[in-house]
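S.K.: Could you look at this predicted model? Sequence included:
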Amino acid sequence: MAGETDVYEVPTYAKCIEDIYVSISKYVRESEAGTFGPTGFYNQLEEYGYFPMRDFAVVGGLAVLWTIIRYILTENVFLPLGKYTQMSMLNQKKFPESAFKLIFYVCTWTLSTYMLFIKEDKYTFFERPLDLWKDWSPGMFVPWDMYALYMVQCSFYLHSVYGTLYMDQWRKDSIVMMFHHFLTLSLIGFSYAARFHKIGVLVLFVHDITDICLEFTKCNVYLKTRGGKIHKLNDHLTTIGFLFFAGTWYVFRLYWFPLKILLSAALADKSINASVGPLPFYIFFNSLLWILQVLNVYWFLFIVRFLYKIARGQMSEVDDVREIDVED
């Protein structure tokens, strides 16, 4: 749990970037050169990493389970629904992916929201992100709810690698999505092994909400044209979903993510208990978070392009922002 400290004051973007630069550059100057090489990383992993075989087994087993559940839902619910509602053949192939992901992200975001804001002994990481590191120690105990969230998410992204290759409809950014899955899988698995699970919960919280909006929008894109007719309800829900998607992407991924998570990660070495010593994996973990943020900006450019085309009248309706057959 976070300590009872003063309420966190959200900095400006400029102050955030300045503090991040100062903290990271100071860490680099004061660290030994061998810390940043493969040997130094491997030594830290041996000393501080903790990912027992039983957890590997849980992740692998759940990944297989997600694949089986998705296959069962696809064959018995999603595909029959597509045929019953008279979607086009192409949309019948796309719909199961989005429907399955929508259900998954609603469940995981509900859990992280409950943990951070609703339950009686909630975690106060969102309100006090700098307190994330105060009680950090190697191999520290992971509360059961965080453990469950981590195992579920880690296994889902392992399944997603398989899903992108063999189950999903191929899209313009599928290669980028593969990179995203591997990056997310690395972040989740590594942060669990290093016991950076508290900040990991925040990362998942700010990202899952936009995925809900995205998959909701895509489901309605596929549902709005049925039997050769445009259904107004799904058309309106598509527009509303896309606006929420764009808004939550900016607020959660481009505002809260840097100002709460990137800044907290950069200041982590100052925040941990002095008796623990320097925080291991500092540069590596910060690098992974910044790569994730670059991807967030990359995908936001797709959103801006869509909004621009709609504003200019070059598009009359919202379509799948990841679709390969969208006209440039």
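M.R.: On my side now, so go ahead.
S.K.: From here on, just use CA atoms for contacts and neighbour counts.
M.R.: OK.
S.K.: now residue 320, what's its secondary structure?
M.R.: Classification of residue 320 using DSSP: H, G, I helix; E, B strand; the rest coil returns coil.
S.K.: what does residue 169 give?
M.R.: Residue 169 ends up coil, using three-state DSSP.
S.K.: Excluding chain neighbours, give the residue nearest to it in space.
M.R.: Excluding the flanking residues, the one nearest residue 169 by CA to CA, 6 or more residues apart in numbering is residue 94, at 6.0 Å.
S.K.: Just give me the neighbour total for the one you found.
M.R.: A count of nearby residues for residue 94, using other CA atoms under 10 Å, gives 21.
S.K.: Now it: which helix or strand?
M.R.: Element membership of residue 94 [criterion: DSSP states H and E] is helix 89-113.
S.K.: roughly how far apart are residue 306 and residue 320?
M.R.: Residue 306 is 10 Å from residue 320, where distance means CA to CA, to the nearest Å.
S.K.: before we move on, what about residue 133?
M.R.: Counting by CA to CA, the gap from residue 133 to residue 320 is 40 Å.
S.K.: buried set for the helix holding residue 94?
M.R.: 91-102, 104-105, 108-109, 111-113 (16 or more other CA atoms under 10 Å).
S.K.: same deal with stretch 165-179?
M.R.: The neighbour-count check on stretch 165-179 (16+ other CA under 10 Å) flags 167, 168, 169, 171, 174, 177, 178 as buried.
S.K.: residues touching the first one, list them.
M.R.: Pointing back at residue 167 there. By CA atoms under 8 Å, 6 or more residues apart in numbering, residue 167 lies in contact with residue 97.
S.K.: what's the answer for the last one, then?
M.R.: Shown here is residue 178, whose contacts under the criterion CA under 8 Å, 6+ apart are 161, 164.
S.K.: Any buried residues in the stretch of helix or strand it belongs to, and which?
M.R.: Here residue 178, judged by DSSP H and E, is contained in helix 174-193. Residues of helix 174-193 classed as buried: 174, 177-178, 180-193 (neighbour count, 16+ other CA under 10 Å).
S.K.: isn't residue 217 right up against residue 241?
M.R.: Yes. Under the criterion of CA atoms under 8 Å, residue 217 makes contact with residue 241 at 4.9 Å.
S.K.: more crowded one of the two?
M.R.: Looking at residue 217 and residue 241 with other CA under 10 Å, you find the greater number of neighbours at residue 217, namely 29 against 24.
S.K.: From residue 320, how far off is the more buried one?
M.R.: For residue 217 relative to residue 320 (CA to CA), the value is 8 Å.
S.K.: want to compare, so here's the second one:
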Amino acid sequence: MAASTLQQRPSGSHKLVSSKKSLLNSTPNAPTGSTHQRRKGLLAAMDRHQIDGPLVAILTILGTYALSPDSLAKKFLFFQEYDAETRTYEKSWDDIYFVIFWVAAFTFLRAAVMTYVLTPMARRLGAASERAVTRFAEQGWICIYYSFSWVTGMYCLQLTPTWKNWLVWFHTDQFLDSYPLTALPVITKYYYYLQFAFWIQQLFVLGIEAPRKDFLATISHHLVTVSLISFSLGLNVTTFGTAVFVAMDLADIVLSFGKCLKYIEMPDSICDPIFAFFMIVWVYTRHFLYGHIIYAWITYGHGYSSKLTYYVVICLLMVLQSLMFFWLWSICRIVYKMFASKGGVVDDRSEDEDEQPVEFNGNAETKNVVPA
């Protein structure tokens, strides 16, 4: 975390960056899309070709499938082990082809949507600097993806006995109902493996973009998430994974939407209620509901896995919860400083290292230096 300096207006009065804006400028799960300090070598080349590189691979697979529907290309596009009687897909090692294809597809979609849709939108909506345009595009993509994934995940969850009600989403004693879940409904199968591909692709995003000051916490979060997805598939307990997905996604939708509004300089009367709602959603989903998931595994998971695996999953779940508390502590600290100083706050932010964003105030530029 770093403390932001005061900004000097041309008239001599001081301008402090709002603490609420600081929170909207930092998030555990945000992709790091700054144009500063790009990686070098192979990663730099991959960064430059996020659209055309994956597009060539995608078109090659689609073209091959069109010419020869029974070729290997079919495995990249569709799951293979379909049971027409139960209308489910069985788990198969061939599923890895589908994941690989969608890692490439998400790389292409993210870069294309940010470049051709969200970046022009940010400029038309009044983003005042190139940094704000970039941030708007990053957070816009996150908002779009998590909105679709959360709605789909909630639908999949309600197909299981785990679903309880909209206040407490989970019956903790039903997480392992119908164990082992080697066969999944069509929508659940596609949803789960698309999520798997998305989180692997997020590791790629962290690798090609400049690291932020909470890079270690963020990469730890992503690695733990991918590990938990892998364990849930290996142990055939994907209901747990679906529950974790929906518990985590909702807060990211609210936060990324609020950040987009802040980057196009919407008034505080609009952003503040979103900020308050985000805090409520964060505590409710990432601590209260996620706590139910941890409790369910601790209570019932030992009967469905080896002793070693049981404790490894507990450790991963607790590490993820610890990271959530780390970011909650940062959120609470910002809020405390906001009220305690009555506006004279010192921002704590998770920003790009050594970045010097330029903000515009009327016709005069003022530079806010964020020290490393």
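M.R.: That came in fine, so what should we check first? Just so we're clear, the structure is a prediction, and the values are computed from it rather than from any experiment.
S.K.: what's the matching range in the second structure for the helix holding residue 94 of the first structure?
M.R.: Taken onto the second structure by TM-score structural alignment, helix 89-113 of the first structure occupies residues 130-154 there.
S.K.: Quick one: average offset of that stretch versus the first structure, please.
M.R.: Following superposition, stretch 130-154 of the second structure is found to deviate from the first structure by 0.9 Å on average (mean CA distance after the TM-score superposition for the first structure).
S.K.: any residues touching the helix holding residue 94 of the first structure, and which ones?
M.R.: Residues outside helix 89-113 of the first structure that contact it (CA under 8 Å, 6+ apart) are 70, 73-74, 78-79, 82-83, 149, 153, 167-169, 201, 204-205, 208-209, 211-212, 215-216, 218-219, 222.
S.K.: Give me the subset of the residues you listed lying in helices.
M.R.: Members of these lying in helices (criterion: DSSP state H): 70, 73, 79, 82-83, 149, 153, 201, 204-205, 208-209, 211-212, 215-216, 218-219, 222.
S.K.: What subset of those is buried?
M.R.: In those, the ones that pass as buried (16+ other CA under 10 Å) are 70, 73, 79, 82, 149, 153, 201, 204-205, 208-209, 211-212, 215-216, 218-219, 222.
S.K.: Nearest residue to the counterpart of residue 296 of the first structure in the second structure in space, please, no chain neighbours.
M.R.: In the second structure, residue 296 of the first structure lines up with residue 324, judged by TM-score structural alignment. With sequence-adjacent residues excluded and distances taken as CA to CA, 6+ apart, residue 324 of the second structure is closest to residue 286, at 6.9 Å.
S.K.: The one you found - how many residues pack around it?
M.R.: By other CA under 10 Å, the residues close to residue 286 of the second structure number 22.
S.K.: show me the residues around it that make contact.
M.R.: Applying CA under 8 Å, 6+ apart, we find residue 286 of the second structure in contact with 247, 248, 321, 324.
S.K.: rerun that using 10 Å as the cut-off
M.R.: Residue 286 of the second structure is in contact with 244, 246, 247, 248, 249, 250, 251, 320, 321, 324, 325, 328, counting by CA atoms under 10 Å, 6 or more residues apart in numbering.
S.K.: now these in JSON lines, with distance to residue 158 of the second structure?
M.R.: Shown next, in JSON lines, are the contacts of residue 286 of the second structure (distance: CA to CA, whole Å):
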{"residue": "244", "distance to residue 158 of the second structure": "14"}
{"residue": "246", "distance to residue 158 of the second structure": "11"}
{"residue": "247", "distance to residue 158 of the second structure": "14"}
{"residue": "248", "distance to residue 158 of the second structure": "17"}
{"residue": "249", "distance to residue 158 of the second structure": "16"}
{"residue": "250", "distance to residue 158 of the second structure": "16"}
{"residue": "251", "distance to residue 158 of the second structure": "20"}
{"residue": "320", "distance to residue 158 of the second structure": "24"}
{"residue": "321", "distance to residue 158 of the second structure": "24"}
{"residue": "324", "distance to residue 158 of the second structure": "25"}
{"residue": "325", "distance to residue 158 of the second structure": "28"}
{"residue": "328", "distance to residue 158 of the second structure": "29"}
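S.K.: and which of those residues is nearest to residue 42 of the second structure?
M.R.: Nearest to residue 42 of the second structure, judged by CA to CA, of the contacts of residue 286 of the second structure is residue 320 at 30.6 Å.
S.K.: mean deviation of the helix or strand hosting that closest one from the first structure?
M.R.: Residue 320 of the second structure belongs to helix 307-340 when elements are defined using DSSP H and E. Superposed on the first structure, helix 307-340 of the second structure shows a mean distance to its aligned partners of 1.3 Å (mean CA distance after the TM-score superposition for the first structure).
S.K.: orientation of that helix relative to helix 215-235 in degrees?
M.R.: Between helix 307-340 of the second structure and helix 215-235, the angle comes out at 140 degrees (axes from the mean of the first three to the mean of the last three CA atoms, to 10 degrees).
S.K.: now helix 307-340 of the second structure, how far from the centre of its chain.
M.R.: Centre-to-centre, helix 307-340 of the second structure and its host chain are 16 Å apart (CA atoms, centre = their mean, to the nearest Å).
S.K.: circling back: can you check which residues contact both of residue 217 and residue 320 of the first structure?
M.R.: By CA under 10 Å, 6+ apart, the residues touching both residue 217 of the first structure and residue 320 are 238, 242.
S.K.: what about residue 25 of the first structure, neighbour count?
M.R.: 13.
S.K.: And residue 246 of the first structure, what's its match in the second structure?
M.R.: With TM-score structural alignment as the criterion, residue 246 of the first structure lines up with residue 279 in the second structure.
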